[in-house]
Structure formats: C-alpha cells, structure tokens
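Undergrad: what's the 3D shape of this:
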Amino acid sequence: MSWPRGGYGIMVVGTDELEAIIATEAVETGPGPRRAGRATAARTRIVGWVLLLVLASLGVVTLLTWMLLIDETDRRIDDALNSEIAEFARVTETGVNPTTGQPYSSVDEILRSVIAANVARPNEKFLGYLDGRFRWESRRTSPRVLLREDPAFAALVADVRRPTRGSYLSSAGEVRWSALPVGLAGDPQRGVIVIGYFTEREHGFAHEAARLMGLVGFGTALLSAVGAWLVAGRILRPLRDVAATARTITGRDLSRRVPQRARARDEIAELATTLNAMLDRVQSGMVSQRRFVDDAGHELRTPITIVRGHLGVLDPRDPDDVAETVALVDDELERMNRLVSEMLALTRAEQPSLLRTETVDVGVLTRELFEKLTGLADRDWRLESVAAVRCRLDPQRITQAVVALADNATRFTGDGDRIALGSEAVDGRVRIWVADSGPGVAPEDRHRVFRRFARGDDAPRSDGAGLGLSIVEAIATTHGGRVLLESTPGHGATFTLDLPRSET
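TA: The predicted structure is shown next:
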C-alpha cells in the first residue's frame, strides 16, 4: 500500500509474510546414496602401498642375500683352487711318491699318483694331461660332464707352460680352473694337472636360498596385506565415524558429535577434536541465528500490527488523521530500528570469533571508562578502586558492557544519586563492577533480568528493548567469564564482570 500524499512511501508487510521472510528454514540435506567402492578405496590404497613396500623390501633383501651368497661361493672356489694348486705343487716338488715312498720315475706316474691320492670335492674335477693329451681324471664322476672329451677345453689347458687360472663356459655352465705344469728331470714328457670347479652347480645353494626367500617373502607379503587390511580398518574407523556423523548433521540438528577415544592422542583424535570444535562453533552460530530470527519475529510483530491497524482505518481526506498516523508510523519505525540494532549487537556479542583481544592495562581502562561514564547523567559518580594488572581482553566489548551497566544504573537512579565504578584482581581473575544506590533488584527478578526482552517489575519505562543486560552477559561469556549480581532491595545493586585473568 502506498501513501497517496506527502513525501513518505511505505509498504506494509503482514506478520505472515514477515515470518516467511525471517524464519526461513535451512534446507536439510540427507546422507545420499552410499557407494561401497568409496568406503574401501582408502583402505585398498593403504593395503596396496603396504604390499608394494613389503614386496620391494623383500626383493631388495633377497637380491642382496643372493649376491652375497654368490660372492661368498666364488671366494670359496678361488680359495679351494689356490689351496689345491699349492698342495699339488708341494707334492710334485719333492719328487717322491707319497704312496710308495720312492722317487717318481716318470711324469705320467706323477700325474696318476697325485690325481689318485686326492679325492675331489663335489662339483670339482682333477684332470691330468700328458704332452697335450688327456691321461687321468679324478674318480668322482659328479657332475657327469666329460671335460676330458671337450677339445676346446683341452686346447685351453693341456699345454700351459706356467701356473695359469681361467674360466671356461662348458655345457654344464661356467668352469673355473687352475692348471699346474709338471715336469721331471730325465723325462722329456711334460704334464699338466688341472683343477676345475663347476661354479653353476656351486651356485645352486644360493639359487635355492633365493627361491626359498622369495616363497617365504610372498607368504609374508600376503600376511602383511591381511594385517594391513585389518589395521587400516582400525585406523580409518574414526574417519568413518566422521563421515557418518557428517551425514547425520542437517540444518535442523547440529547436536551430533564425532565419537572420541578417551586415550587417543594421535592425529586422527586431533582431527575429531577439531571437527567437534568446529561443529560447536557452527551450532553456536545457528542457535544465535535462530534466536535472532525468533526474537525478531516475536518483537516486530507488535509494531507491524499497530502500523497495519492504523493504516487500515486511515482517512486520506482528513489531514489531522493523516498527520497523527504519520507520527505514529514514524515512532513505531524508530522503535523497530532500535530493536533490530540491539538484536544485532546481541548476536555479535555472542560470537567469540568476533572478539579482538589484546593485552590491556586494566587500571588505565578503568580510568578511561570513568571519564566516559560521567557524561551519561547528572549523578554522584565515584571511582572506588583501580586494579593495577594487565589482562588480555577486547577493550571495545568491555567498554560496551560497562557503559550498558552504567546506563542501566542511571535509569534506576535520580539526580545526585551515587553510581560507583571499580576494578580489582582476585584469585587470578579480574573484576569490573558498577554499583548504584537505586531501588535494587527483587530476589525473584535476579535471573529474569538477564533474559531477552525482560525487565524487572519496578523497572521504569524506557525506549530500550530489554536487551542491555543480555548483551552484557553475552560479552562476559565470550570472554570466558560471567556477570555477578549483588543486590538488597531498597539499597541498590552491584553488577560485576568476573573475567579470567590472562596476559597471553
């Protein structure tokens, strides 16, 4: 409805429309469909990485062990070759047959005696060559590889002129050999004693050990995967609790919290604590928002009803009626503006995140407050005490609370009445109080005066919305403190901000 005359343009909104605008409900979001694949994806990745690390570690250990065993086997073969050659050289240099005790008569006898008198180890061969042709071989036939019938090997070793070592690739794999030339004074024939080791067969132990380690490692990896699956389930259970709790939280219900283990001190427990703290802040904000909506809907309904009622019976042709109605509408709009401003101030006071704390000298702050308060009204202002301490707080919010208490005191006192301000430090806390000599607060009103839009039965009529003490209490609470009230009916009242003392 538009005003037909004058400079005002007013649109009237009904109470039903106001409630629809202000009391809008948050959209409730349900948990939605759950996918089993996502539930196990993180668990599977953990198991996969654990399995990969275990297999890589076992692979490295197996490879290193195999290489060490191969190296040890090769050193043992070299030591055996050196030892055998030294032994053969010692026997042949004496020129005496150890079996008969008689001097050797020929090179052939030396070869036969030496090879027959020594038993070859497994995978070892003794061969004797006379004038480049095979002549003798050790009795042990394992392995069944006839090097004596290998012309390439014979060409390599049968006619050496000095002690020689080398390697030969036979049909049975690598053969490491040492050759010792043998001669005898008076005998023109030349002989060669050859010691050969089949290294591939000697390496068989290392290969078997590596194979067994691989099998055991594979079994260990499977057991590790099963263990990792179970452990990952236990580790991720708090995260599933977080997800389950998040799915149950809606715009209507913010009371659910993530379960916390009593003795847990790990990162997941810290995550649960942080999420619960965040949910507390969100819930506090939602409660403040809903309370603001409820209060606004409740308190604005009356002035809107009044405005609609008078506009409904307005006679546009009567100037006096128009003037009276305009004055009434303007007064109600001004009251609505003050009401909204105080509700916004209360909502901000209830938000700890809006505090801007700093280390403040309480004594200096008290004196500054006293200078400001003396201009509120013609009263007998007194500064009773000053706390010489430093405290961390939001000086602007504390100033707002003390000014509200002092303004409330001026409403219940007359010209020349006493109003006192003071501060002190007691037992690790800081107290700032405002005391007046007014009528006091009745016992039945001591709790009710802190409620929203509430006033005592003896409260004088004022333009406020009854939110002053609620704002003071909210400021004290966000500082971690409280508001104390001491009053004797007929002898005044003392309101005290009791705050924790913290310099950091």
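Undergrad: CA only for contacts and neighbour counts going forward, please
TA: Fine.
Undergrad: what about the helices in the stretch 1-150 of the chain?
TA: For the stretch 1-150 of the chain, the helices defined by DSSP state H, counting those that start in this stretch cover 15-22, 36-94, 107-117.
Undergrad: One more sequence to fold, the one below, so I can look at both together:
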Amino acid sequence: MSEEPAPAAGWRAAARRRLTPRAARVRIIGWALLLVLLALALVTLVTWRLLVRATDERMDVALAAEVEEFDRITASGIDPDTGEPFASVADVLQTVITYNLARPNEKFLGYVDGAYRFQSRIEAPVLLSEDAAFARLAGDVREPTSGRYASGAGEVRYLAVPVTLEGDPARGVAVVAYFADQERQAADDTAQLMLAVGAVTVLLAAAGAWVVAGRVLAPVREVAATAQGITETDLSGRIPVEGRPDDELTGLARAVNAMLDRVEGGVAAQRRFLDDAGHELRTPITIVRGHLDVLDPADPDDVRATVALVDDELERMNRMVSELLLLARAEQPEFVRPQPVDVAELTAEVFGKVRRLGDRDWRLGAVARADLLLDPQRLTQAVVALADNAVRYTEPGDRVVLGSRLSGADLLVWVDDAGPGIAAADQERVFERFARGSAGARRSDGAGLGLSIVRAIAAAHGGRVELHSRPGEGATFTLVLPARVAPPEPDDPGDDPLDTVDDDLATPALSDRVPDPVPTEGGPR
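TA: Below is the predicted model:
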C-alpha cells in the first residue's frame, strides 16, 4: 500500500511532461495567444460594463423624465381631454398613462388603493399587472419610491409615485417600469459580437504567429542542425548568415560560427600537437631501441657508448616533457608573478648568462633604465631561449646582440643575430610547437618548443613577440611587453621610476662592453 503513491506521482509527472509543449515555436505561439485572449477578454469586459452602465444611466434618466411629466399633468388638476377638473384619482391615472407613450421595454402601470387598474399598451415580456408581489411592492407606496424587482423576465427597474386628488379619498400610484435585462440586450449583443470577432482574430493571430515564429526561430533551428551535424571528425559545419537581417539571432549565428572556428582551430592544433609530440617522443625511443638491439654486451666500449646515447636521449625526452608541462602551465593565471624589476640590471645579468651558451661575438646593445613590474624569472627564461636559438643558427664568432629599451608605453627586449635569417613563409610557423625554420640548425637536439615558450611568456605578461628577418641577413626576435611602472619604494617616494638604475650594475664593467648602436634595436631590419 505504501508503494502505490510513487508510481502514481511518476505517472502524473510524465503526463505533465507530455502535455508541456517542447517546441519553442509552440510555446511562443501559446504565450502570444494567451496574451491576445487576455487582452480580448479585458477589452470585451470593459466595453460591456461601460455599455451596461450607460444603459442603466439612460433608464434612470428616462424614469426621472416620466415622473416629471406625471407631475406636470397632475399639478394643473385639469383633464386635457375635457378641460374639466379631474373627477377622481382613477381619472388622473388613466390620463397620465394615456398621454405618455411608453418606449420599448418600458411599462406604465396605475394602481388605486393597492389594486391594479391601468397599464400602457406596449407589450412586455411578462405581465406585471398580474404580478401580485410587484403590486404589493409598488402599488401602495406613500412617497416616491425607486427600486429593482426580479421578475420572470429578469430585472425590473421601477419608480413609483403616489397620486392623490382633493375631494377623493382613494389613493393612487403611478408606476414607471423598465425591463432592464431586455434594455441591456444591446450591450450583450455587442459583447458577443466582440467575442466572435476576437475569436477570428485569435485564429488569424495564431496563423500569423506560427509563420513569424518559424522565420524568427529559423537561425536557432539551423544552430541546432549544425551542432547535431558536427562530429569528432568533421567540424566544418557552419550556420549560413548571408542575406539575413542584422538582428540578435544573426548575431547569435555569427557568434556560434566564430566559436566553431575556434573549436576547429583548437582541435586541429591539438591533433597536430599530439602527432608532433608522438613523433618527437617516438624518435628517441626508436634510437634507443635500435642501439639496444645491436648492443654487444661483451664489448665494454660498445656498452659505454650505448649507455651514453641512452642517457642523452632520455635527457632530451625529459627536457621535452618539461617544456610541454611549462606550456601547459602558461595558460594559468599564476604562470607569471610580476614584481618590481630594475630592467637595466636584469638585462646585464641575462647578458652575463647567455654569453656562456656559445663562442659568439656577444654584444650588449641599448639598455632600458627603468623600474617596471615584470616576472624576472620568466623574462630571463624567454631571453635565454632566444639567445639559445640564435646560437643554434649561427657559427662561432658570429655577432649576437642583446638589448632593451623603452618605446612609448612598451618595453622592448630583443636578441639580434647574424645567422641565415628566416624566410617570410616560415616567420609565423616558427612560433608553433615542434616547428623549425627551413634553414638548417647547427644543432639538432632541440624539440622545437623554445619559441612557443617565448611567445607564451610574452602573452602571459600581456605582450607579444615580433620577428624581423630577411634571408641571409640574420633575425631579430623582440619581446614587446607593457611598460607598467613599478611603485616607488616606501623609503624614497620621490624617485622617478624611469630613472632609478645605479651605474654600478650586477654585471661589472657594463659600459666597457657597450658597442656602437645596432641598427635594429628591436625593430625592422
């Protein structure tokens, strides 16, 4: 017994789900029709009430006018037919009812001593003259009385006026009555006509709403169809927007198309990345396996050479994995930790480090003297990667220049080399993961991730990397970073943050190493 309500509740919930319209088009039309019906009902009700009020006011005015006519005739005391004074109350009532023509749905009645005597000739829905209850209510009043009476034909609005005549002890009552429901029939007919016209209007509105909603929701259906047509292997579907009005739904379609472009590009880049990473990681494994297959355990020299090769390849794989992890962390907010940095001192320190990368003609170019908010470790990592790249593509004794300078609101840090240069077709591709330029590198142990890391570090600082190169004339890689001025030290708030570098830098004899200005200085060659 206790388990029965659960299925019943589930059945009711399922029934509600089935009855609830799922299509947006149906819901839009439903709400539109509901609003139209509510508006129609409100307008019809208000119109009907105004017509009924106007009819009731007209009946009240007519009742008052008839009583005034009664008073005018009875006040003279003269019978208009004979010119003689009225002989009795009955004569007064008969004359009053005869001289006043009743309107449709209007009735005049005369009572003498509470008994019915006269009525107008206009036919009425019911005979009030034979209604004893109405006679008791209005036929024997002592003063003018108005009221409403529920007859067999509906509501009756009446006004009863007592009539007396000097010399006649009889008491008469003249009654003017309106059959209110019949008088209001015109208002009822108008309301019914409005409802009939409204019903036709609702049908037309439903048809129009169906067509309009279909056209308005067409981009939404195309979005759904496009999304359903996209698979793991095919991301090329797009929503057509040509020829559509420039409205919110077209903007939605464009936004979805742009999102699909980004998704497709990201998926393609991910696939290329996985393919390249698999290839790069497979190469050292293949090399190790090949040497192990031909290893002669009895030959100590062969064993030592193979162990050295395996160690070298494992080191290269470890470096590659570390660089991949670094690129993955580059998308996290805490990848860089800006802090006040003396740019001139940092430039000199990095120059001292990169000179040990190879036997090159190392030169220190211009040096920016400013205190800025930077991550010194990441910036050093990026510049060292650029210098290492320059060493790979130059010969011993070739010139390599490192420098920094302020340019407007940017800090430029560059590495310029005298290598073979980079073709225009390769200048964007070299920043991709595992990519290498077409010019042969002097060393082949790089994984092709260095420039990708440099670009990630620049982007994390809110900047970018620029490459200026022409084949045969070397290359200049420039980090363009926002020059965010570091706040002054608390103990010396008056110092200018753009001129706070001491001449005695961490790298000694800086001025002795500054050569003649280099033409590039981080700009076009």
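Undergrad: quick revisit: so which of the helices of the stretch 1-150 of structure 1 gets nearest T199 of structure 1?
TA: With distances scored as Cα to Cα, the stretch of the helices of the stretch 1-150 of structure 1 nearest to T199 of structure 1 is helix 36-94 (7.5 Å).
Undergrad: returning to that earlier point: make CSV out of the helices of the stretch 1-150 of structure 1 and add distance to G309 of structure 1 and mean neighbour count.
TA: As requested, the helices of the stretch 1-150 of structure 1 are exported to CSV (distance: least, Cα to Cα, whole Å; neighbours: other Cα atoms under 10 Å):
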stretch, distance to G309 of structure 1, mean neighbour count
helix 15-22, 12, 13
helix 36-94, 60, 15
helix 107-117, 133, 20
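Undergrad: With respect to S255 of structure 1, which of these lies nearest?
TA: Comparing the helices of the stretch 1-150 of structure 1 by their distance to S255 of structure 1 (Cα to Cα), the top pick is helix 15-22, with 23.0 Å.
Undergrad: Where does the closest one end up in structure 2?
TA: Applying TM-score structural alignment, one finds that helix 15-22 of structure 1 aligns to no residue range of structure 2.
Undergrad: Relative to G312 of structure 1, which of the helices of the stretch 1-150 of structure 1 is closest?
TA: Closest to G312 of structure 1 of the helices of the stretch 1-150 of structure 1, according to Cα to Cα: helix 15-22, at 14.7 Å.
Undergrad: ok, and what's touching the closest one?
TA: Contacts made with helix 15-22 of structure 1 from outside it, assessed by Cα atoms under 8 Å, 6 or more residues apart in numbering, are listed as 293, 296-297, 301, 304-305.
Undergrad: Tell me which residue of structure 1 lines up with Y158 of structure 2.
TA: Structural alignment places Y158 of structure 2 opposite W177 in structure 1 (criterion: TM-score structural alignment).
Undergrad: ok, how many other residues are close to its match?
TA: When counting by other Cα atoms under 10 Å, one arrives at 22 neighbours for W177 of structure 1.
Undergrad: Can you tell me how far the nearest residue to V96 of structure 1 once chain neighbours are set aside is from S113 of structure 1?
TA: Closest residue to V96 of structure 1 apart from its sequence neighbours, by Cα to Cα, 6 or more residues apart in numbering: P103 at 4.1 Å. Between P103 of structure 1 and S113 of structure 1 the distance, using Cα to Cα, to the nearest Å, works out to 12 Å.
Undergrad: L64 of structure 1 too?
TA: When Cα to Cα is the yardstick, L64 of structure 1 and S113 of structure 1 sit 43 Å from each other.
Undergrad: Ok, M336 of structure 1 next?
TA: Computed as Cα to Cα, the M336 of structure 1 to S113 of structure 1 distance reads 128 Å.
Undergrad: Can you say which helix or strand has the counterpart of L412 of structure 2 in structure 1 in it?
TA: With TM-score structural alignment as the matching criterion, the partner of L412 of structure 2 in structure 1 is I432. Of the helices and strands defined by DSSP states H and E, I432 of structure 1 is found in strand 429-436.
Undergrad: residues in contact with that strand?
TA: Defining contact as Cα under 8 Å, 6+ apart, one finds that strand 429-436 of structure 1 is touched by 387, 391, 402, 405-406, 409, 413, 417-425, 492-501.
Undergrad: Do you have the helices of structure 2 handy? List them.
TA: The residue ranges that make up the helices of structure 2, judged by DSSP state H, are 5-19, 24-76, 89-99, 132-138, 180-183, 185-216, 218-229, 248-293, 300-329, 343-354, 376-392, 450-460, 510-513.
Undergrad: Over in structure 1, find the residue span the last one aligns onto.
TA: I take that to be helix 510-513 of structure 2. Alignment of helix 510-513 of structure 2 against structure 1: no match, by TM-score structural alignment.
Undergrad: measure the one residue sitting closest to the centre of structure 1 to R43 of structure 1 for me?
TA: Centroid-nearest residue in structure 1, with Cα atoms, centre = their mean: E267, separated by 4.3 Å. Relative to R43 of structure 1, E267 of structure 1 is positioned 17 Å away (Cα to Cα).
Undergrad: for L355 of structure 1, same thing?
TA: Distance of L355 of structure 1 to R43 of structure 1, given as Cα to Cα: 42 Å.
Undergrad: Any chance you could list what contacts stretch 321-340 of structure 1?
TA: Where contact means Cα under 8 Å, 6+ apart, the residues beyond stretch 321-340 of structure 1 that reach it are 296, 299-300, 303, 307, 310-311, 314-316, 463-465.
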